[in-house]
Each structure stands twice: as structure tokens, then as C-alpha cells.
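**Q** Provided below for reference: sequence and predicted model.
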Amino acid sequence: MVVFILTACPAGLRGHLTRWLMEVSAGVFVGHVSNRVREHLWSQVVDLVKDGKVIMVYPEDNEQGLAFRTHRHEWTPVDLDGITLMSRPMDTQATRGRVRRGWSTASRRRRHS
């Protein structure tokens, strides 16, 4: 099974992907295609995406059973001891000295005591 997640992509690209995959939500395409078709779709998506972003999740012979590919996306796959995790950029608002400690009532009580 392969999953494509498109953000801010042209409508023509979405229409092209519906020939091979099913759109289960806006910009999320799921289907079962061969490796050759998957690679062909990826190259076409990269060519047609323009200013948009794409993440592809596909089966792979590893511990997790899947792999990720990204194009023009802030989230990037990072390999940590054989396990691939998605690294997302730090929130710049939170790193400017204003980090929330907690949101629960108990957390607020601990801060004020």
C-alpha cells in the first residue's frame, strides 16, 4: 500500500493521482500499486507539484515495514538506529523564552505554590 499526502498542490496533480489511487481525504491518496508504478508516480508528483509539498509512505523491508519520502516539506525522515522517525521543525514561538509548563489544573497549582 502506498500513501501520498499533498499540501498546496495543483488540482491537475490531484486529478492525475486519482487514476491510480483513491483520495480518502483532501490531499490524501491511498492505494496498492507495484514498485515500478510507485516510482513513476513519485517522479510525476515531483515534476507537477510546483510550490506544494508531498510526503509519500510506502512499504519497505525493514523493522517498521515502511519508509518515507518527502519533497519540499518541513518534516523530514531521520534514521535513528534503524528506526525512521519524522523530524518536524521546532516551533519558533515556543523557543523565544515563552515555554508553557503545563495546561492542567494540577500543573497550575504546582507553579503557584
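**A** That came through, no problem.

**Q** going by C-alpha atoms from here, please, whenever you check contacts or count neighbours.
**A** Fine.

**Q** what's around the residue lying closest to H32 once chain neighbours are set aside, how many residues?
**A** Spatial nearest neighbour of H32, chain neighbours left out: M1 (4.3 Å); criterion: C-alpha to C-alpha, 6 or more residues apart in numbering. The number of residues packed near M1 is 13, by other C-alpha atoms under 10 Å.

**Q** alright, now check it against this:
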Amino acid sequence: MSGATTVVVLIAAPPGLRGHLTRWFTEAAPGVFVGSPNARIRDGLWKIMADRIRDGQAVMIEPARTEQGWTVRTAGQDRWTPTDFDGLTLMSRPRAAVDSHGRPRNK
């Protein structure tokens, strides 16, 4: 799968992390990175992103041998979570910060 496109989205990420990604990716829009690193590089970059994201969010969409042709990894706070639904990857939203009556939930 080498040479296939990988997309990384960073939200509220530390500036140093964005700078680190520009070694391997092109920043197509603020916080959106596109590139074609091999699997070893992707895995190494993901470890760095997951370790450094702090209160932000990181999403990596990468090539995979699935029906959709891709898989997704997420890290950080209040993140959407990849969920398998009959062999398709769908994204589950984080739970709302308020209950059904509009009151803040306790963490």
C-alpha cells in the first residue's frame, strides 16, 4: 500500500506537532495534512501525535485492505470514535456535555 494517500487532521494541536508533520506531509488547509508516507513512517508519526496531542484532537485516515480502502485512527480529547458497522467504518460522535434536560453532565 506504499504510495497511497494519507490524511491527518489536527484540532487545537501544539504548534511543534504541526511543524513535525510538515516534514512528511503538505498542509493543504489549516490543520489538514496530506501525504504518502510508508507504513513505518505513519506508525512512528502516529505514536508522536498520540503522545503530544494533549487537549487537542488528531485523526489519521490511512490506506488499508478493507472494503472502503482506508482505516482511521483517533487520539485526544472529546474525539469521534471509529466504529465497525457490518464491515464499514463509521464515526461515532462523543457524548453530549449536557443531559436530556440541558444540564451539564458530571465528568
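**A** Arrived safely. The structure displayed is predicted, hence computed values, not measured ones.

**Q** I55 of the first structure against E74, yeah?
**A** No - using C-alpha atoms under 8 Å, I55 of the first structure is not in contact with E74, being 10.2 Å away.

**Q** which of those two has more neighbours?
**A** I55 (20 against 12).

**Q** which ones are touching the more buried one?
**A** Each residue near I55 of the first structure by C-alpha atoms under 8 Å, 6 or more residues apart in numbering is listed here: 4-6, 68-71, 73.

**Q** gap between it and P89 of the first structure?
**A** Distance, I55 of the first structure to P89 of the first structure, using C-alpha to C-alpha, to the nearest Å: 15 Å.

**Q** how far off centre is stretch 54-74 of the second structure?
**A** Taking the mean of its C-alpha atoms, stretch 54-74 of the second structure sits 6 Å from the chain's own mean (C-alpha atoms, centre = their mean, to the nearest Å).

**Q** out of the contacts of I55 of the first structure, which are inside strands?
**A** Among these, the residues falling in strands (DSSP state E) are 4-6, 68-71.

**Q** any quick ChimeraX command for the buried ones out of these?
**A** Here is the ChimeraX command that picks out the buried ones among these, judged by 16 or more other C-alpha atoms under 10 Å:
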select :4,5,6,68,70,71
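
**Q** looking only at residue counts, what's the top helix in the second structure?
**A** Across the second structure, the longest stretch assigned as helix under DSSP state H is helix 39-52.

**Q** tell me roughly how far that one lies from the first structure on average.
**A** In the superposition against the first structure, helix 39-52 of the second structure averages 0.8 Å from its aligned positions (mean C-alpha distance after the TM-score superposition for the first structure).

**Q** contact partners of that helix?
**A** By C-alpha under 8 Å, 6+ apart, helix 39-52 of the second structure touches 2, 14, 17, 21, 58, 60, 75-76.

**Q** which one of the residues you listed is nearest G87 of the second structure?
**A** M60 (19.0 Å; C-alpha to C-alpha).

**Q** that closest one maps to what in the first structure?
**A** Using TM-score structural alignment, the equivalent of M60 of the second structure in the first structure is M56.

**Q** cool, and P30 of the second structure?
**A** Alignment note: P30 of the second structure maps to A26 in the first structure; criterion TM-score structural alignment.

**Q** A50 of the second structure too?
**A** Match for A50 of the second structure (TM-score structural alignment): V46.

**Q** now the second structure: which of the contacts of I55 of the first structure match?
**A** Checking the contacts of I55 of the first structure against the second structure (both residues aligned by TM-score structural alignment, their matches' C-alpha atoms under 8 Å), the contacts still present are 4-6, 68-71.
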